[in-house]
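**Student:** got a predicted structure here, sequence first:
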Amino acid sequence: MSENQTYLVVLNDEEQYSIWQAARALPAGWHAEGTQGTREECLARIGEIWTDMRPLSLRTAG
C-alpha cells in the first residue's frame, strides 16, 4: 500500500462507511460520499460522520 494513494469515503444503502482506492471502480452497492484524500484523511472523515454504527434499517425500525 503506497502512502501516495488517493482514497474515497464510500457508503452503501445501509449507510455503512468504508474507504476505497480512488483509482479502482466502486464495488456494486457502494457510492462515493464526496470525501477524497489520503487514507488517514478519509478515516478521519468517517470518524466524524459515522457516529451510529447500526445499519440504516435497524436505526429506522423504531
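**Tutor:** Yes, it's here.

**Student:** rest of the way, CA atoms for contacts and neighbours
**Tutor:** OK.

**Student:** show residues contacting the longest strand along the chain.
**Tutor:** Secondary structure of the chain per DSSP state E: the longest strand is strand 30-37. Strand 30-37 is contacted by residues 6-13, 22, 42, 45 when judged by Cα atoms under 8 Å, 6 or more residues apart in numbering.

**Student:** okay, those in JSON lines with neighbour count next?
**Tutor:** Formatted as JSON lines, these follow (neighbours: other Cα atoms under 10 Å):
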{"residue": "Thr6", "neighbour count": "17"}
{"residue": "Tyr7", "neighbour count": "22"}
{"residue": "Leu8", "neighbour count": "25"}
{"residue": "Val9", "neighbour count": "25"}
{"residue": "Val10", "neighbour count": "24"}
{"residue": "Leu11", "neighbour count": "18"}
{"residue": "Asn12", "neighbour count": "17"}
{"residue": "Asp13", "neighbour count": "12"}
{"residue": "Ala22", "neighbour count": "15"}
{"residue": "Cys42", "neighbour count": "21"}
{"residue": "Arg45", "neighbour count": "16"}
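
**Student:** second one coming, line it up with the first:
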Amino acid sequence: MSSDTLQYRVVVNAEEQYSVWFLERPLPTGWTETGTTGTREACLAHIAEVWTDLTPRSVRERRGSVAA
C-alpha cells in the first residue's frame, strides 16, 4: 500500500494533544478517536484547524486557576 492510500485517524489524549494514527492499528493507550479519518495530509490539515493552542490542558488549567 502506498503512502497516499494509507488511511489514518485523528486521535486526542487527556491533555488535548492531537496526533494521527494508522486506521488499521488499535488505538494507543490514553488516546481516543475524534471521528476524523482520511489521508495523513487530510488528518494533519484537520489538526491544524482544531489544535490552536499547543499548551497542554493541565498547564492551561493551572494558568486559569492562578488568574482567577
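**Tutor:** In hand now; what should we look at? If you're wondering where the values come from, they're calculated on a predicted model, not measured in any experiment.

**Student:** I'd like the next helix or strand past the longest strand of structure 1.
**Tutor:** Next along the chain after strand 30-37 of structure 1, taking DSSP states H and E as the criterion, comes helix 39-49.

**Student:** what's that following helix packed up against?
**Tutor:** With contacts defined as 3 or more Cα pairs under 8 Å, 6 or more residues apart in numbering; DSSP states H and E, the packing partners of helix 39-49 of structure 1 are strand 7-12, strand 17-21, strand 30-37.

**Student:** distance from the shortest one to structure 2 after superposition?
**Tutor:** Taking mean Cα distance after the TM-score superposition for structure 1, the mean distance separating strand 17-21 of structure 1 from the aligned residues in structure 2 is 0.2 Å.

**Student:** in structure 2, what residues pair with that strand?
**Tutor:** Residues 18-22 of structure 2 are matched to strand 17-21 of structure 1 when aligned by TM-score structural alignment.

**Student:** chain center to that stretch, what's the gap?
**Tutor:** Remark: stretch 18-22 of structure 2 is offset 6 Å from the chain centroid, using Cα atoms, centre = their mean, to the nearest Å.
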